[in-house]
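S.K.: Here's my sequence, what's the structure:
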Amino acid sequence: MNDIAYEQFINVEAEKLIEIFVGDVDQLVQILKAHLYTENFLEKIILATLIRGDKLIEKGNFSYHHKLLICESVDALPDTLVSSLRNLNKLRNKFAHQMDMQISEADVTKVGSPLGNEYTKLKKGKEGRVGYLYSTLLVTICSKLAKIAYHIEHENA
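M.R.: Here you go, the predicted model:
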């Protein structure tokens, strides 16, 4: 793997994630973009791990849930990240049915707690700042998934 290309990838993704999630961004927009962003990387993992993954992506009409199950079944993602992504999907679906919903600390904890100590460290200094914790958590989850997808794509290239 080319370390320079990887560093460039990480820098570009970090800039995208900061632009998407940090600052005065509506929570609905954040959850929708996080969902789209992570789904895109789930698709990249499917394409890189399955011989004809393109058939599933182009013609399978699979939901986010199904794509996550496929990635889980090929053991491409750690269980902690799978749980966080599953809870992120549930939160997004909850938002879809309650347009005026606000993210609660319990919602953030449900998505973040599967990450264990990493989430505990993320929470430090953010007590009472649910929006900031939520943004930071989304950046963390998205960057973890992007790094995994990058490694899988380049191992199988």
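S.K.: CA only for contacts and neighbour counts going forward, please
M.R.: Noted.
S.K.: number of nearby residues for Glu155?
M.R.: 11 (other Cα atoms under 10 Å).
S.K.: Mind listing residues that contact stretch 12-29?
M.R.: For stretch 12-29, the surrounding residues in contact (Cα atoms under 8 Å, 6 or more residues apart in numbering) are 30, 33, 95, 99, 102-103, 131-132, 135-136, 138-139, 142-143, 146.
S.K.: In that stretch, which residues are buried?
M.R.: By neighbour count on 16 or more other Cα atoms under 10 Å, the buried set for stretch 12-29 is 13-14, 17, 20-22, 27-28.
S.K.: ok, now stretch 31-44?
M.R.: Buried-residue list, stretch 31-44, by 16+ other Cα under 10 Å: 31-35, 37-39, 41-44.
S.K.: re the thing from before, tell me which of the contacts of stretch 12-29 is nearest to Glu118?
M.R.: Nearest to Glu118 out of these is Thr136 (Cα to Cα; 11.6 Å).
S.K.: Report how many residues lie close to that closest one.
M.R.: Thr136 sits with 19 neighbouring residues when counted by other Cα under 10 Å.
S.K.: Now show me the structure for the sequence below, then we'll compare the two:
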Amino acid sequence: MKVTNHEELLVIALRAHLYIEREITSLFKKIYKDEKYNHLSFAQKVDLCKSLDIIESERIGPLTKLNKHRNALAHDLDFRILESDFDDLLSTLSKESKKHFEIELEGFYKVNSERERSLKDNYRILLAAIWSELKTENLFFFDHFNLRAKQILESEAKNIQELFEKYD
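M.R.: Now for the predicted structure:
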């Protein structure tokens, strides 16, 4: 996310949050005819995603934690993202997502071998990893939707079959 290439963690976090929210909005546009979701807060949008099962449940924790960081940055002049905040956000990732992040992080430092490891770069790469996984889900939304629809149909067919057997 080149747009998060900034010196201030505040700007990095806020811009990443906006890009992530854009992906969530893009998902909503695929399932809603109107834009009634526009008035919802980020947290409400994440809750709606969870309720509707339109993103993987393992993505909810990182989105919720990022939103807490964003809110703290936006409403508390003294808040600074610390190593512990980074660790907290990292701890919300699934095992697979954490592996993906570590690969991205090592690749970043390999390409930028002259740079010392820093919280700013680590946090930036972590946010980019969270965004890219959400972006991938967005791109493959209809595959997810079709799979979920198939699961529901199979479950309903089983329920109907059980009803027929019960009254036969």
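S.K.: Overlay them and tell me the TM-score.
M.R.: The pair, once superposed, lands on a TM-score of 0.73 when counted by TM-score structural alignment, normalised by the length of the first structure; 134 aligned residues with a Cα RMSD of 2.7 Å.
S.K.: list the contacts for Asn89 of the first structure?
M.R.: Taking Cα under 8 Å, 6+ apart, we find Asn89 of the first structure in contact with 35, 64-65.
S.K.: The counterpart of Leu48 of the second structure in the first structure: helix or strand, and which one exactly?
M.R.: Taking TM-score structural alignment, Leu48 of the second structure has Ile70 as its aligned residue in the first structure. Assigned by DSSP states H and E, Ile70 of the first structure belongs to helix 64-73.
S.K.: So which residues make contact with that helix?
M.R.: Contacting residues not belonging to helix 64-73 of the first structure are listed as 39, 42-43, 45-46, 77-79, 82, 85-86, 89 [Cα under 8 Å, 6+ apart].
S.K.: between these, which is closest to Lys123 of the first structure?
M.R.: Nearest to Lys123 of the first structure, judged by Cα to Cα, of these is Leu85 at 18.2 Å.
S.K.: Can you find the partner of the closest one in the second structure?
M.R.: So, by TM-score structural alignment, Leu85 of the first structure is matched to Leu63.
S.K.: Could I get the contacting residues of its match?
M.R.: For Leu63 of the second structure, the contact set (Cα under 8 Å, 6+ apart) comprises Val46.
S.K.: how much space between it and Glu21 of the second structure?
M.R.: Separation of Leu63 of the second structure from Glu21 of the second structure (Cα to Cα, to the nearest Å): 9 Å.
S.K.: Number of residues surrounding Glu114 of the first structure?
M.R.: Careful, residue 114 of the first structure is Pro and not Glu. Other residues lying near Pro114 of the first structure total 18 when counted by other Cα under 10 Å.
S.K.: Now do Leu91 of the first structure against Gln102 of the first structure, distance only.
M.R.: The gap separating Leu91 of the first structure from Gln102 of the first structure is 11 Å, by Cα to Cα.
S.K.: out of the two, which sits in the busier spot?
M.R.: Leu91 (19 against 13).
S.K.: can I assume that one is in contact with Ala106?
M.R.: No: the pair Leu91 of the first structure / Ala106 is not scored as a contact, 10.9 Å apart, by Cα atoms under 8 Å.
S.K.: hang on, the earlier thing: filter the contacts of stretch 12-29 of the first structure down to the buried ones.
M.R.: Listed as buried from these are 30, 33, 95, 131-132, 135-136, 138-139, 142-143, 146; burial here means 16+ other Cα under 10 Å.
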